[in-house]
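# Sequence plus the predicted model coming up.
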Amino acid sequence: MDYIDRRSMKKIWWIWLFMMGALSTLAAAEDLTQQAEKEYRQGKYLEAADTYKKMLTEGQESAQLYYNLGNCYYKLGENTQAILNYERALLLNPGDRDARYNLQMAQSQAVDKIEVLPEVFIVRWYKSLVAYFSADQWAYISIAFFILFLGMVALFFYSSTAALKKTGFTLGIVILFFTVFSVIFSVKQYRRITERDYAIVLTPSVTVKGAPDNSGTSLFVIHEGLKVKIIESLGEWVNIRLEDGNEGWVAKRDIERI
């Protein structure tokens, strides 16, 4: 009996330590958040940015944190860093209208104005739909649709009239269709977050090469703040594609992944 009591006390002790550690972590995070918000209100944008970056190093990544950090850099006149952090905020929360508006404001000050290749309406609509919600939000939507689908299955099997059975069958097929697509959209958004194949140019002026080497043919010049897609990597070089379809190689040090 004493052995059992000692084991129980040990479990309680470890649970208590875990709870105390979690509470202290939450308290520290809240203290840093309040500190950063106070520094921002006082116009100490550099100090606020440093506090937000400290929170990131401690693993407190969130769309709101990146948005706040972007605001700090925008106030400091560091437009490229503002763009980078607004993009990261939108990566985690595509529906953040404030982050999207501020990103557009920051991008309006960038040097390069790239003409986007026209897309078929259905493709453009599809991409907008996928990006409207985050991976977690699409996952919740798929769960909700699946629960509705189970309800329609129950309606089909347990209804006493043919009309209700037909309704359950028809709606069940439609809801299953939405469930499958919600799962697909969730996976696509999750891959966007994990793969992060877009980047922001950090160097004021970069000459894009035709080969992954300094001796490669110079193709064109791009400037800081420009968003590019990473196609492949080779050593210290990456092959990038612009929104107008142009491609080439730049050094890894010239860009930072979103």
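In hand now; what should we look at?
# going forward, measure contacts and count neighbours with C-alpha atoms only.
OK.
# so after the helix or strand harbouring residue 122, what's the next helix or strand?
Per DSSP states H and E: residue 122 is located in helix 121-132. Next helix or strand after helix 121-132 toward the C-terminus (DSSP H and E): helix 135-158.
# what comes up buried for the next helix or strand after that next one?
Using DSSP H and E, the helix or strand that follows helix 135-158 in sequence is helix 162-195. For helix 162-195, a neighbour-count test (16 or more other CA atoms under 10 Å) marks 164-165, 168-169, 171-172, 175-176, 178-179, 182-190, 192-193 as buried.
# take a look at this one as well, against the first:
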Amino acid sequence: MKRIILSYLLLLSAFATSYAQDSLAVAQTDSLTPSDAAVSAVANKTSDNAAVGQAIKLYDEGDFRQAIDVLEGEMKAQKDKGLESADLYYNLGNAYFRVNDLAHARLYYEKAQLVNPGDRDTRHNIEYVTTKIEDKILVADTFFLSIWFRAVQNLFSSNTWATMAVVFFVVFIGCLVLFFFSRLISLKKTAFYIGIVSLVVVIFANVFAFRQKNKVQFRDTAVIMAGSASIVSSPDINSKELFILHAGTKVAITKEDRNWYEIEIDNGSVGWVQKDKLEII
């Protein structure tokens, strides 16, 4: 009977490990140092990547437009390989911020946060850029547990949560083995309580990993890129205008109809906008 239990646990362990290996590939590049004190400063690093090294040099010289061109070229090269880099997106956000293109700055900071949700510098820069955007949208009241759940989920990427799930699952298996096979009552009790905690962590870590991975794979948020975008009541150019959004505002995409997206903003308002007015994060 004990052999059957151990075999079953080993199968579960293999399944958990395979889940962790099925994670998104994320490339790492260098971070630029923005000269504006309001935007988080991250020390320059040496790099084996010639393109990134060139962009850092151009950025330090104040040639932000050329740095943007180089970084966007590197971004395209990485995308062709199926890779994404939070640092590269962050660098692009910094460069666009320096040329006062708040829409692109917000877009790339949001992309960086999507890939690496726990980065404090990125979160700070998003908050700062948001204060510069014309639209000041109050967030609708949300149940505090939902806020807490999302906050914890956004501490780490899907890769980190998946790795954590595997580690604690191994701990859980070890605790089960001790519980079933140890002859010491005190050790059995310790293994039982640690095993319970480990199992809870495994469950939540897997849920968070799944949700974070879905956020990256099925992207349903966007940034308004046009100077102003008319939000209307239906996917028709002649429909009633409900409100106007401006460059840099983040929206959630809820539906799609031909050349239109139905979007929702933080205060709960919903409407339709033409696709060419925004860019998906």
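Arrived safely. The model shown is predicted, which means the values in this text are computed figures rather than measured ones.
# After superposition, what's the TM-score, could you say?
Remark: TM-score between the superposed chains equals 0.87 [TM-score structural alignment, normalised by the length of the first structure]; 231 aligned residues with a CA RMSD of 1.3 Å.
# about what we covered before: so the helix holding residue 122 of the first structure corresponds to what in the second structure?
Under TM-score structural alignment, the counterpart of helix 121-132 of the first structure in the second structure spans residues 144-155.
# which other residues reach that stretch?
117, 118, 208, 212 (CA atoms under 8 Å, 6 or more residues apart in numbering).
# again with stretch 271-281 of the second structure
With CA under 8 Å, 6+ apart as the test, stretch 271-281 of the second structure has contacts from 107-108, 110-111, 219-226, 229-235, 242, 259-264.
# Pull the distance from that stretch to the chain's centre.
Chain-centre distance of stretch 271-281 of the second structure: 20 Å, with CA atoms, centre = their mean, to the nearest Å.
# As a markdown table, the contacts of stretch 144-155 of the second structure with distance to residue 148 of the second structure would be great.
Shown next, in a markdown table, are the contacts of stretch 144-155 of the second structure (distance: CA to CA, whole Å):
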| residue | distance to residue 148 of the second structure |
| --- | --- |
| 117 | 15 |
| 118 | 15 |
| 208 | 13 |
| 212 | 15 |
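# For stretch 141-153 of the second structure, which residues meet the burial criterion?
Buried residues in stretch 141-153 of the second structure, counted by 16+ other CA under 10 Å: residue 153.
# Spatially central, which residue of the second structure would that be?
residue 114 (1.7 Å; CA atoms, centre = their mean).
# show me where the first structure has strands.
For the first structure, the strands defined by DSSP state E occupy 198-201, 205-209, 218-223, 227-234, 237-241, 247-251, 255-257.
# Out of these, the one nearest residue 23 of the first structure is which?
Proximity to residue 23 of the first structure (CA to CA) singles out strand 255-257 among the strands of the first structure, at 32.8 Å.
# That closest one aligns to what range in the second structure?
Per the alignment by TM-score structural alignment, strand 255-257 of the first structure matches residues 278-280 in the second structure.
# Then stretch 156-175 of the first structure?
Counting by TM-score structural alignment, stretch 156-175 of the first structure falls onto residues 179-198 of the second structure.
# Name the surrounding residues that touch that stretch.
Stretch 179-198 of the second structure is contacted from outside by 168, 169, 171, 172, 173, 175, 176, 178, using CA under 8 Å, 6+ apart.
# How many neighbouring residues does residue 12 of the first structure have?
12 (other CA atoms under 10 Å).
# Translate residue 57 of the second structure into the numbering of the first structure.
Applying TM-score structural alignment, one finds that residue 57 of the second structure aligns to residue 38 in the first structure.
# got it, and residue 132 of the second structure?
With TM-score structural alignment as the criterion, residue 132 of the second structure matches residue 109.
# Tell me who's in contact with that match.
By CA under 8 Å, 6+ apart, residue 109 of the first structure lies in contact with residue 79.
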